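Enquirer: quick one, fold the following:
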Amino acid sequence: LLAGTGIATIFVDHQLHILRFTPATSQVINLIPSDAGRPVGHVVSNLVGYDRLVADVQGVLDTLTPVEAQVQSSAGLWYMMRIRPYRTLDNVIEGAVITFMDITAMKRVEALLESSAGLYRLGVVVRDAFDAITVQDLDGRIVAWNPAAERIYGWSEAEALRMSARDRIPPDLQDDAPAMALQPGRAGILTPRLTRRLTRDGSVLQVWLTASVLVSDAGQRYAIATTERLNDAMTATDLPH
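Expert: The predicted structure is shown next:
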C-alpha cells in the first residue's frame, strides 16, 4: 500500500537501522533492496546542503517530537521531509518513519510570485501543471483554478470562480479547510497531507494536498495556494475521518 502512494518513506529502528522503504525513496536517497538492515547513516543521500538526517532522526527518537524541513535533491526537486516516531498498533514506539513529499510545484509557484516578471511564467506553469493548482483569498473564495483542477474535479474555471473552497470539502472535513493554515504565525509551505475533496458529480477523491500561505512584500498574508495530487493507491473509504 505504501509503495502505491508514490511517497518516499523509510522506516528505521531504534538503532537507526533501515527496516523497509518505498521504491520512491531511491529518488531522494540511494537505496537498493539489500540496504535493509544497514544504518541509515551509511547510505548516500541525494540531498543538497542537508547532512543532519542521522542527528534529526536520533533527536526524534530521544524526544518523540516530530521534525519537519524543506530539502532539495541534487536533481533540483524539493521535498517536505517529516520525521516522526513510528508506533505499532499496540502504541509501542518501534523506531522512526521518514517521509519525503514532493513540493517542487509549490516551490516554483512561490519563486515566480516573488517577481512581477515571473507572473507570465507562473501562468504557463499553472496552465500546464499535472496537479490541480488553486488559489483562494482570505475569505475562502476561489480566485484561481487551473486546467488540471477542471479535469480532476469537473468544475470549469468559470464555475469554480463562483465557489468557496469549502464547497469542495466533505461535510465531515469542514474544519480541514485550507483557511485553517491562516492561524497566527503560520506562513510558507505547510506539511503535505492526505485528505478528501468533492467532485462536481458528488463523488469523493483522495488527494495529497500541499498548501502555501502567500505573503505580500509588506508581510501581509493575502491568499492560500494549493496543489492537489490524486492518490491512486487508496479509495476514499480508506482515509480516516
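Enquirer: from here on, just use CA atoms for contacts and neighbour counts.
Expert: Will do.
Enquirer: and the next element down the chain from the longest strand belonging to the chain?
Expert: Ordering each strand of the chain by length in residues (DSSP state E) puts strand 204-215 first. Of the helices and strands lying after strand 204-215 in sequence (DSSP states H and E), the nearest is strand 221-230.
Enquirer: give the buried residues for that next one.
Expert: Neighbour counts over strand 221-230 (16 or more other CA atoms under 10 Å) mark 221, 223-230 as buried.
Enquirer: which neighbouring elements make contact with it?
Expert: With contacts defined as 3 or more CA pairs under 8 Å, 6 or more residues apart in numbering; DSSP states H and E, the packing partners of strand 221-230 are helix 104-113, strand 132-137, strand 204-215.
Enquirer: what do you get if the cut-off is 10 Å, keeping everything else the same?
Expert: helix 104-113, strand 132-137, strand 142-145, helix 147-153, strand 188-189, strand 193-198, strand 204-215 (3 or more CA pairs under 10 Å, 6 or more residues apart in numbering; DSSP states H and E).
Enquirer: packing partners for the fourth one?
Expert: For helix 147-153, the helices and strands in contact under the criterion 3+ CA pairs under 10 Å, 6+ apart are helix 118-128, strand 132-137, helix 157-160, strand 204-215, strand 221-230.
Enquirer: next, the second sequence, to be compared with the first:
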Amino acid sequence: MLDNINVGAVFLDNHLHIKCYTREAVHLYRLVASDVGRPLSDIKSNIEGEDMLFNAKSVLDTLVPFELKIHTVDGACYLARIQPYRTLDSMINGVVLTFSDISQLVRTQMAENEARELTIGIFDTIHEPLIVLDDELQVITASRSFHNYFQTTEEGTVGRPIYELGQRQWDIPELRGLLENILPKNLVFEGYRVELDFLGIGHRKLV
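Expert: From the prediction side, this is the model:
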C-alpha cells in the first residue's frame, strides 16, 4: 500500500529506527529493503545542509510538528514535514517524515519573479509617472518617476488602495467614478484631466 503513495515518507519508531518507507523516499535517503529496523542515522542522506535526525528528535521530544523547505544534492526542492504519529489507542509510536516535491512550483515562482523584475525594470525607464492597479484598485506597482514626482515610496504605495495614497488626494468623486466604471467593463480612457493638491509638492494638473 505504501508504494501507491506519491509522497516520500519515512516512518521511525521511538528510537528513530526505520519502521517502513515509501518508494519516493529513496530520492531523499539511500534506502534499501534491508534498512528496515536500522537507525536513520546509519542511512546516507541526499539532503543538503539540514540535520533531519536532530529535527526528528526534537519533534519526538516536544510532540510539536516541524516543517521546512529543503534541497537535495541533485537540485530538487521539497517541503519536509515531521510529525509524531499515534497508534489506534492514541499512543505515540514514533515520528513520520514526509517530503513533497515542490521543485516545479519553486521554478514557476522564480520565473514569475524574474518576469516581474524585468517588467519593473522596463517600467522604470519610462519618464512619465505611471501606476498599475489591480481589479480592486490597489497598487500593484508604480514607476520610479511616479515616486519621484509625487514624493512617495514603494513601501507606502504598493499594496494600498489608490484612494488611500498620501493624504487621500486621489479620493475624489470624479476619479473614483471613472475608475470604478472602467475596470468592470474593460474600457480605456485617455485625456482625462484632474487637479489635485499634494502635501509638499503643491497643486498639480494631471492628464
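Enquirer: in a strand, N14 of structure 2, correct?
Expert: No - under DSSP: H, G, I helix; E, B strand; the rest coil, N14 of structure 2 sits outside any strand and is assigned coil.
Enquirer: so what's the residue count around it?
Expert: 14 (other CA atoms under 10 Å).
Enquirer: also Y78 of structure 2?
Expert: A total of 21 residues lie near Y78 of structure 2 under the criterion other CA under 10 Å.
Enquirer: the one 4 residues further on too?
Expert: Applying the criterion other CA under 10 Å, we find 26 residues in the vicinity of I82 of structure 2.
Enquirer: for it, which non-adjacent residue is closest in space?
Expert: Spatially, and ignoring its direct neighbours in sequence, I82 of structure 2 is nearest to L97 (4.6 Å; CA to CA, 6 or more residues apart in numbering).
Enquirer: I'd assumed E24 was in contact with the one you found.
Expert: No - L97 of structure 2 lies out of contact with E24 (CA atoms under 10 Å); the separation is 11.9 Å.
Enquirer: shared neighbours, those two?
Expert: Shared contacts of L97 of structure 2 and E24 (CA atoms under 10 Å, 6 or more residues apart in numbering): 8-10.
Enquirer: which residue ranges form the strands in structure 2?
Expert: 8-12, 18-21, 66-71, 77-86, 92-101, 131-133, 139-142, 194-198, 202-206.
Enquirer: out of those strands, deepest packed?
Expert: The highest average neighbour count among the strands of structure 2, using mean count of other CA atoms under 10 Å, belongs to strand 8-12 at a mean of 24.
Enquirer: distance from the chain centre to it, please.
Expert: 26 Å (CA atoms, centre = their mean, to the nearest Å).
Enquirer: ends of stretch 75-93 of structure 2, how far apart?
Expert: 33 Å (CA to CA, to the nearest Å).
Enquirer: that one aligns to what range in structure 1?
Expert: Alignment of stretch 75-93 of structure 2 against structure 1: residues 76-94, by TM-score structural alignment.
Enquirer: what about that stretch, distance to the chain center?
Expert: 14 Å.
Enquirer: how about the contacts made by M101 of structure 1?
Expert: With contact taken as CA under 10 Å, 6+ apart, M101 of structure 1 is in contact with 6-9, 70-71, 78-82, 191-193, 208, 210.
Enquirer: R52 of structure 1: which of those residues is nearest?
Expert: V71 (11.0 Å; CA to CA).
Enquirer: just checking, the closest one touches T99?
Expert: No - look at V71 of structure 1 against T99 with CA under 10 Å: they stay out of range, at 11.5 Å.
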